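K.L.:
A predicted structure for the sequence below; I have some questions about it.
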Amino acid sequence: MIDVQIRTAVPDDAEAVLAFWREAAEGTSITDDADGVTRLIGRDPQALILAESGGTLVGTVIAGYDGWRCSLYRLAVLPPYRRQGVATALLEAAERRFLAVRGRRGDAMVLESNERAQRAWSAAGYRREDHWRRWVKPLAGA
C-alpha cells in the first residue's frame, strides 16, 4: 500500500483532473470539460475527491449527494498505482462523506464493458442490480 493524501478538489484542479481522466478513466462524458468540473466543485465542494502521492494525482472519485441519493462516479486510479489501496482509500473517504450527511446507500455508475472496475466494486462490497437500467437524454445547449 502506498502513502496517499486524500483531499477534495478546488477549481484550479479542473485541468489536471481532466488530463488524469483521459489517462486513467474508462469512457467519456459530455461534462468532461473545465466548465463541467468547476461547476461540480462550485455546487458541491466536497464531491470530487482526489488521491495524491508525492504530489502526483493518482486517483479520483466523485461522491455526489443531492440530498436524497449518494452517487459515485469516476472512480479511477492511475495504472501504475492500481492494486495498492488507492481506490480503497478513495471509497472510504466517499463513504465517510455519505455517512456524515446520513446517506443510506451508495450507487455507482460502472461501464458494462469495464470488467476490471466491476471486480473492484464487488471487492469493495457493492453489488450489481440488474433490474435497473440507466436512461439518458443529452440536453441541447448544455
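P.N.:
Received it, and whenever you're ready, just let me know what you need.

K.L.:
hey, let's count contacts and neighbours off CA atoms from now on
P.N.:
Noted.

K.L.:
mind listing what the residue nearest the centre of the chain touches?
P.N.:
Nearest to the centroid of the C-alpha atoms of the chain, with distances taken as C-alpha atoms, centre = their mean, sits residue 61, at 2.1 Å. Under the criterion of C-alpha atoms under 8 Å, 6 or more residues apart in numbering, the neighbours of residue 61 are 48, 49, 50, 72, 73, 74, 75, 76, 90, 91, 94.

K.L.:
then this one, side by side with the first:
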Amino acid sequence: MTEAVETGLAIRNGVAEDVEAVLAFWLEAAEGTDRHDSAESVRRLIERDPEALLVAEAGGRIVGTLIAGWDGWRCHLYRLAVDPAHRRKGISRMLLDAAERRFVEHGGMRADAMVLHDNTLAHHAWTAAGYVRQGEWGRWVKPLGSRRS
C-alpha cells in the first residue's frame, strides 16, 4: 500500500527492512515509552500480517507509525506515533484513515485503540479523530512465557 499525498508524505506498509528504524523511531516519537519492543516482535508482526504496520514517510524518513491489527473479529490500533517535529500536520489522521479503510475492507465494524491513561497529548489526537474513551471496559493483562514484567 503506497499512498502519495500532496504534502510529500506517503503512507505505506512496513517491511522487514524497516524494523530497526521503527524501533528507534518509537523510542523518540513515542516519548521513550518502552513496552518491551524487540526486533523479533516487529518482524513477527510483519510476517504474520504484512498490512498491519503502517508507516508514514517524508523524504525517505519515518515520521509516523500505526499498527492496525485485524484478527478477523476485532480492529485494534496500537503504536500511533508521530515525530515531534511533524506533529499537527495531519499525519495521525492520515494513518488512522488508512487503518480504518483497511478495517472496512476486511469487514471490520469498530476499531479500538490502546492509549495510555497518562498520555493526555494522545487523548487530544484520538478525540479529534472521533474516538471516545470507553469507561465500562478495562484492560486485563498477563505476561506470557519468560516475560514477567
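P.N.:
Perfect, I can see it now. Since the structure is predicted, the reported quantities are computational estimates derived from the model, not experimental observations.

K.L.:
quick one: TM-score?
P.N.:
Here the TM-score for the pair of chains, by TM-score structural alignment, normalised by the length of the first structure, is 0.96; 141 aligned residues with a C-alpha RMSD of 1.2 Å.

K.L.:
sorry, back to before: how much space between the residue mapped onto the residue nearest to the centre of the first structure from the second structure and residue 122 of the second structure?
P.N.:
Using TM-score structural alignment, the equivalent of residue 61 of the first structure in the second structure is residue 66. Counting by C-alpha to C-alpha, to the nearest Å, the gap between residue 66 of the second structure and residue 122 of the second structure amounts to 13 Å.

K.L.:
now the strands for the first structure?
P.N.:
With DSSP state E, the ranges of strands along the first structure come out as 5-8, 48-53, 56-65, 70-77, 106-108.

K.L.:
May I see the buried residues of stretch 72-91 of the second structure?
P.N.:
Judged by neighbour count (16 or more other C-alpha atoms under 10 Å), stretch 72-91 of the second structure contains these buried residues: 75, 76, 77, 78, 79, 80, 81, 82, 83, 91.

K.L.:
which of those residues sit farthest apart?
P.N.:
75 and 83 (24.2 Å; C-alpha to C-alpha).

K.L.:
Please pull up the equivalent of residue 52 of the second structure in the first structure.
P.N.:
Correspondence of residue 52 of the second structure to the first structure, assessed by TM-score structural alignment: residue 47.

K.L.:
contacting residues for residue 54 of the first structure?
P.N.:
Taking C-alpha under 8 Å, 6+ apart, we find residue 54 of the first structure in contact with residue 4.

K.L.:
cool, and residue 93 of the second structure?
P.N.:
residue 129.

K.L.:
Just give me the match in the first structure for it.
P.N.:
Correspondence of residue 93 of the second structure to the first structure, assessed by TM-score structural alignment: residue 88.

K.L.:
Next one: its match from residue 38 of the first structure, what distance?
P.N.:
The spacing between residue 88 of the first structure and residue 38 of the first structure, counted by C-alpha to C-alpha, is 25 Å.
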